[in-house]
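Student: 3D model of this:
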Amino acid sequence: MAMVTALVNERSVVIFSKNSCCMCHTIKTLISSFGANPTVYELDEHPKGHQIEKELKGLGFKPSVPAVFIGQKLIGGANEIMALHLKGQLMAMVTALVNERSVVIFSKNSCCMCHTIKTLIGSFGANPTVYELDEHPKGHQIEKELKGLGFKPSVPAVFIGQKLIGGANEIMALHLKGQLVPLLLGANAIWL
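Tutor: All right, here's what the predicted structure looks like:
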């Protein structure tokens, strides 16, 4: 168990997988479709793959892959992940992890205001997680959800410290009032 624990530690989403496993591919695709960027260990390529697989079997995984950990917690294999997804609980779990990031910006490559906001926030030393909706496989669905939150236009949409801050107007207003840097500091997105 020590090897699995070490690989899972401090990572939001970890998937133990094999390239030869079609269910592994399905689970990786499903979790990535919510905007998560899972750490994936392909056991058929990993130098300690056989030992890791033995530990996973010891945890009750039969078959040993896929094995999914979210927030350092063992969630389960394909059956458990699909059951959570069908109950509508998987997206909530992954969304919570996305929200754990200091700064998240939903953007489009074709949007000049998105570029301005990303540049502004980056100029203070922040390293935001950026989702380009015109490149993301679920970009249209995410854009629909942002519009449902009141974003018109839908991008840029900025979350700082797990809180919805707003679009370009709100970010620029905070910057002009001298409140953007303290907000980034408070979210541990930058350090002085």
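Student: switch to C-alpha atoms for all contacts and neighbour counts from now on
Tutor: OK.
Student: where exactly do the helices run in the chain?
Tutor: Counting by DSSP state H, one finds helices in the chain at the ranges 2-8, 22-32, 49-58, 78-86, 90-99, 112-123, 139-148, 168-176, 180-186.
Student: So which elements touch the longest one?
Tutor: Which is helix 112-123. helix 168-176 (3 or more Cα pairs under 8 Å, 6 or more residues apart in numbering; DSSP states H and E).
Student: Turn the helices of the chain into CSV, columns for distance to Glu42 and mean neighbour count.
Tutor: Converted to CSV, the helices of the chain look like this (distance: least, Cα to Cα, whole Å; neighbours: other Cα atoms under 10 Å):
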stretch, distance to Glu42, mean neighbour count
helix 2-8, 12, 14
helix 22-32, 10, 17
helix 49-58, 8, 17
helix 78-86, 15, 15
helix 90-99, 21, 17
helix 112-123, 33, 16
helix 139-148, 27, 15
helix 168-176, 40, 15
helix 180-186, 36, 17
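Student: Another for comparison:
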Amino acid sequence: MEKIQSLTSHNGVVIFTKSICCLCYAVTVLFQELRVNPIVYEIDQDPEGREMEKALLKKGCSSPVPAVFIGGKLVGSTNEVMSLHLSGSLIPLLKPYQLLS
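Tutor: Below you'll find the model as predicted:
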């Protein structure tokens, strides 16, 4: 879907979420704690949200939300993000997007 492509290619870190999803919130907070200010796009607030959900699943997301993109590439959902974080591989991916303290 063009909207997803546009958002992910023009922003460093994008998280597609739903406003009532606690896992979406947890992933967003993790990124903020890692000094990254992601673009958080709540698909349930978009009239095309259902189509976006289907498009995210087609892109390979195991779950439509949260869907995390870093540098225009799909990283995945909660499980993939947490696995990367626990293995120490997430921070190097986020380095170019971290805010200076």
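Student: After superposition, what's the TM-score here?
Tutor: Scored against TM-score structural alignment, normalised by the length of structure 2, the superposed chains reach a TM-score of 0.87; 100 aligned residues with a Cα RMSD of 2.0 Å.
Student: on that earlier part again, among the helices of structure 1, which comes closest to Ile160 of structure 1?
Tutor: Nearest to Ile160 of structure 1, of all the helices of structure 1, is helix 180-186, at 6.9 Å by Cα to Cα.
Student: contacts for that closest one?
Tutor: Ser102, Phe124, Ala126, Ile160, Gly161, Ile171, Leu174, His175, Ile190, Trp191 (Cα atoms under 8 Å, 6 or more residues apart in numbering).
Student: now do 10 Å
Tutor: Outside helix 180-186 of structure 1, the residues that touch it by Cα atoms under 10 Å, 6 or more residues apart in numbering are 102-103, 120-121, 124-126, 160-161, 165, 170-175, 187-192.
Student: how far out from the middle of the chain is it?
Tutor: 22 Å (Cα atoms, centre = their mean, to the nearest Å).
Student: Quick one: map Ser9 of structure 2 onto structure 1.
Tutor: When structure 1 is aligned by TM-score structural alignment, Ser9 of structure 2 is paired with Asn99.
Student: show me what contacts the nearest residue to that match once chain neighbours are set aside?
Tutor: Distance criterion Cα to Cα, 6 or more residues apart in numbering; nearest residue to Asn99 of structure 1, sequence neighbours excluded, is Gln162 at 4.9 Å. Each residue near Gln162 of structure 1 by Cα under 10 Å, 6+ apart is listed here: Ala96, Leu97, Val98, Asn99, Glu100, Arg101, Ser102, Val103, Val104, Ala187.
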